[in-house]
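> only geometry, no sequence info:
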């Protein structure tokens, strides 16, 4: 079993983080980690949605599928995906990412390749289900993997970069399908079979290289210097707070399954992913319904994904800079609402309806990185974060099953039922975002009111296992003065001056560690409450 520790290398060392050194480290991490993750997720998303392009290359005709049977082939993927997503992330905590991720890739690449040779509905259903099983682990694994390298205020931008792989896949899928359709009939294979064959083999090839290119954790990064490895570990330790633990404790699984905010995030993901998947699967069909031929429809399905990529990255940069998520998330949802309103309107021209599709792409894909960052920032403890994140994503992917049934053949060419359902789910997502904001705000006030209650009757190790319930787990600012950690709100930490009913001796090991984590600042007169001591990132 692989183990991973994030203890400070030398407890006697005083942690002083230089801004220049940290910027240099970030550039190095970004160049080494993000491009690889983006490539992996591009292949992952491409292999799940390319069936939409295969449809226009006569997959239904060759396999004698009805429209309903085709939709079931879309939906069966997500049954396998949802069933194995949480177990996959639990295994990720115990197995090295390089081994687990590359193993998943080679398996789904082989299945993708085999889909080029299916002959009937049953075979396509079976391969799509198994494809979902093996693809299920990559997305939550990458999201969790990012938390092992980047601080909370840095994650939204990085998540948007790797998630841009989805929009790249959507855009590239249309262009690639346009090119591959010219191979129709070569060596006796239809165009749609070439789509599955070429894209599946590409995944298998990349999977072998990924094993050697994925660095498991900062402590084992041979491409970092010793000082850079220490900096990479220590800056995350300071950012996470004392409630974060890397040990494999089943109590953290219990915490994840009993946390209300996790369930709110789950339903938010569900609403958004229903829309994202239905849009990705059926955009070529929707464009085709506007009156364009299949070849032109493949090409016109590219711009909405491109717009989604640009918007996703831009808003993620702004969200990280301002350290807020919900305003940008709600803005994206409102933009997508406008887009679907144009699509569902019977009075809109073809140009206006296509513009609506572009606006939907612009808004929908930009939602996911902000929502992922918001979720990750409010879960602490490796196992709780892995399980909670996988719960939210897996429940959201149930939306893939629903999405497969939204655009029914008998609703062509306007597809008002699908557009109207998507519009309704967007409104629900806006409401849930507002509810989550106020719920987290209420929880922060509860923790500030009496932080001592969380330490009663527990030792240091149990205190570490409190996860995001730990009163020190969420500092909104990167820097905090000596007094903030040692003198102010000492009641929560058992530090000198805490008095007021806390047994300092019982918490002595924790106190010593906090004293060793003091940071030097030029100005030491900052008031504790002016540091925005917010335990949950409410926005």
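Sure thing, it's come through. None of the values given here were measured: they were computed from a predicted structure.
> C-alpha from now on. contacts and neighbour counts both.
Fine.
> any idea where the strands of the stretch 301-450 of the chain begin and end?
Counting by DSSP state E, counting those that start in this stretch, one finds no strands in the stretch 301-450 of the chain.
> So which residues of it form helices?
Counting by DSSP state H, counting those that start in this stretch, the stretch 301-450 of the chain has helices at residues 302-322, 326-344, 350-376, 382-403, 416-449.
> Next, the angle from the first one to helix 350-376.
Read it as helix 302-322. 40 degrees (axes from the mean of the first three to the mean of the last three C-alpha atoms, to 10 degrees).
> Would you indicate which residues of helix 302-322 are buried?
Residues of helix 302-322 classed as buried under the neighbour-count rule (16 or more other C-alpha atoms under 10 Å) are 302-313, 315-317, 319-320.
> what's the answer for the longest one, then?
Burial within helix 416-449, assessed by neighbour count using 16+ other C-alpha under 10 Å, is assigned to 416, 418-423, 425-430, 432-433, 436-437, 439-441, 443-444, 447.
> one step back: out of the helices of the stretch 301-450 of the chain, which gets nearest to residue 111?
The closest of the helices of the stretch 301-450 of the chain to residue 111 is helix 382-403. By C-alpha to C-alpha, the value is 19.4 Å.
> what comes up buried for the closest one?
Quick answer for helix 382-403 (16+ other C-alpha under 10 Å): 382-403.
> other SSEs contacting that helix?
Judged by 3 or more C-alpha pairs under 8 Å, 6 or more residues apart in numbering; DSSP states H and E, the packing partners of helix 382-403 are helix 67-94, helix 138-147, helix 250-257, helix 260-289, helix 350-376.
> which helix of this protein spans the most residues?
helix 19-56 (DSSP state H).
> okay, pairing it with this:
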């Protein structure tokens, strides 16, 4: 496809040729650039809009569905608790808290390896495979008979769910520009608050079934695990056939559109010669120790503490407030906070796309809306902002994979702590859990604001240096490994 407006290029600074990435696909390479801003290849807006719309329609719905089922399969233990799980398995005291901790221990341990697996074998294979496995483990949870069996299922559920959220964020970063990514991440992360709303409705409907198999009677919590797990496994199988691994292999794009889709992303990557590079220890390390990765990871850790506390214990909190309501009514009362959070998430994601800003939204939103009574439900907003900011502030695919993985790892530290924020003895007001949610909001505000000032200061310091002179003294092979230390690199706010 030919653009009606010639691409803006810096031909004198570029080379041509073909290199092989880690997944053995061809990518056009460019030489290192010396400019403070990356020379972005611009095509006719209508052509870009058409390609972006195709990508939106063909990969976002499936990515969102995978994440919806992932979050439902993770959180449905709260709905099963209302339906009698603890009584049937002779659980008491802190058993419910500890069984959720088991899930997050494995989730944390396998977070980074699972994210790197997406890089090594490609997200088009890794994400469907993980989806099938955690769907089957959810089905297995329907047939447990004691605490130990449930804990084992939750442990392995964490193993296979560990790579889903960072893997999806990394996957979408292969297709979208920095400015576009936050909104696209919000389109799948919105499934988290919607899963709370939809999960309660779905659990209520499943409990009305007349039975599910010979061992699952009508109204049993076991049916929740069985039905939702089977649906997840089916979606995973479908994703194996439908999920495009990268723009170069997207069958829904023409060859010309694939080339434009690759060049759109490539033009923003300072010092990178290919969109999908081979794994590099130097790049992985720089992605892990980036100052922006550290700041966003801290923000996401405390954000996750609020989110997961809401997800796991919203049904329990509702039950303590409305003890005389029916189980179905209690399930439905968990819906409104999630619906509100979903609306806020999409609104902020869209604004971030149009303004090409992330850090300021982390500051502004956390300093205002999240100090209200609905701060837990609105904390979902920080998910796409943190992941997009971590993705935008590295150059190579390897560093991006690690940066998102580190961010998610710290998020799961918050998830683990959240398992112990709402304790049985604190009912019905839960002062510890509610107090921690307020404290997390304050810490996120201070961290995000400090990072914003530091990024502006460091960019100004870099602007004072002679970028061309510094690059001239660096061998090209070494320059490709510099990442955010590259003389032309600037932090994106």
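Yep, that arrived. Since the structure is predicted, the reported quantities are computational estimates derived from the model, not experimental observations.
> TM-score, when you put one on top of the other?
Overlay of the two chains. TM-score (TM-score structural alignment, normalised by the length of structure 2): 0.88; 456 aligned residues with a C-alpha RMSD of 2.1 Å.
> And the residue nearest the centre of structure 2, how close does it get to residue 200 of structure 2?
In structure 2, the C-alpha nearest the mean C-alpha coordinate belongs to residue 165, at 3.8 Å (C-alpha atoms, centre = their mean). Residue 165 of structure 2 sits at a distance of 21 Å from residue 200 of structure 2 (criterion: C-alpha to C-alpha, to the nearest Å).
> ok, now residue 396 of structure 2?
Residue 396 of structure 2 is 41 Å from residue 200 of structure 2, by C-alpha to C-alpha.
> again with residue 56 of structure 2
To residue 200 of structure 2, residue 56 of structure 2 is 28 Å away according to C-alpha to C-alpha.
> of those two, who's got more company?
The neighbour count for residue 56 of structure 2 versus residue 200, taken as other C-alpha atoms under 10 Å, is higher for residue 200 (26 against 16).
> how about the nearest residue to that one, chain neighbours excluded?
residue 331 (5.0 Å; C-alpha to C-alpha, 6 or more residues apart in numbering).
> Identify the residue of structure 1 aligned to that neighbour.
Using TM-score structural alignment, the equivalent of residue 331 of structure 2 in structure 1 is residue 298.
> Likewise for residue 184 of structure 2?
Checking TM-score structural alignment: residue 184 of structure 2 goes with residue 158.
> what about that match, how many residues close to it?
That count, for residue 158 of structure 1 with other C-alpha under 10 Å as the rule, works out to 24.
> Residue 259 of structure 2 too?
16.
> Residue 394 of structure 2 now?
By other C-alpha under 10 Å, the residues close to residue 394 of structure 2 number 30.
> and it, how far is that from residue 149 of structure 2?
42 Å.
> do residue 50 of structure 2 as well
50 Å.
> Between those two, point out the one with more neighbours.
residue 149 (15 against 12).
> Find me the equivalent region of stretch 29-48 of structure 1 in structure 2.
Against structure 2, stretch 29-48 of structure 1 falls on residues 55-74 (TM-score structural alignment).
> Could you say which helix or strand holds residue 179 of structure 2?
helix 178-189 (DSSP states H and E).
> Next, the mean deviation of that helix compared to structure 1.
Here the mean offset of helix 178-189 of structure 2 against structure 1 after fitting is 0.5 Å, by mean C-alpha distance after the TM-score superposition for structure 1.
> Which elements pack onto that helix?
Here helix 178-189 of structure 2 touches helix 45-82, helix 164-173, helix 335-355, helix 382-392, going by 3+ C-alpha pairs under 8 Å, 6+ apart.
> now what about the helix or strand just after that helix, what contacts it?
Using DSSP H and E, the helix or strand that directly follows helix 178-189 of structure 2 along the chain is helix 191-206. The contact list for helix 191-206 of structure 2 (C-alpha atoms under 8 Å, 6 or more residues apart in numbering) reads 64-65, 67-69, 71-72, 75-76, 79, 219, 223-224, 227, 311, 328, 331-332, 334-336, 338-339, 341-342, 377, 380.
> what do you get if the cut-off is 7 Å, keeping everything else the same?
Defining contact as C-alpha atoms under 7 Å, 6 or more residues apart in numbering, one finds that helix 191-206 of structure 2 is touched by 64, 67-68, 71-72, 79, 223-224, 311, 328, 331-332, 334-335, 338-339, 341-342.
> cool, stretch 244-253 of structure 1 as well?
5, 380, 381, 382, 383, 384, 387, 464, 465, 467.
> quick one: which of these is nearest to residue 483 of structure 1?
Taking the contacts of stretch 244-253 of structure 1 together and measuring to residue 483 of structure 1 by C-alpha to C-alpha, the closest member is residue 464, at 21.7 Å.
> Once you drop chain neighbours, what's closest to residue 373 of structure 1?
Using C-alpha to C-alpha, 6+ apart, the closest residue to residue 373 of structure 1 is residue 156 (5.1 Å).
> Check whether that neighbour really touches residue 315, as I assumed.
No - between residue 156 of structure 1 and residue 315 there is no contact under C-alpha atoms under 7 Å: 9.0 Å.
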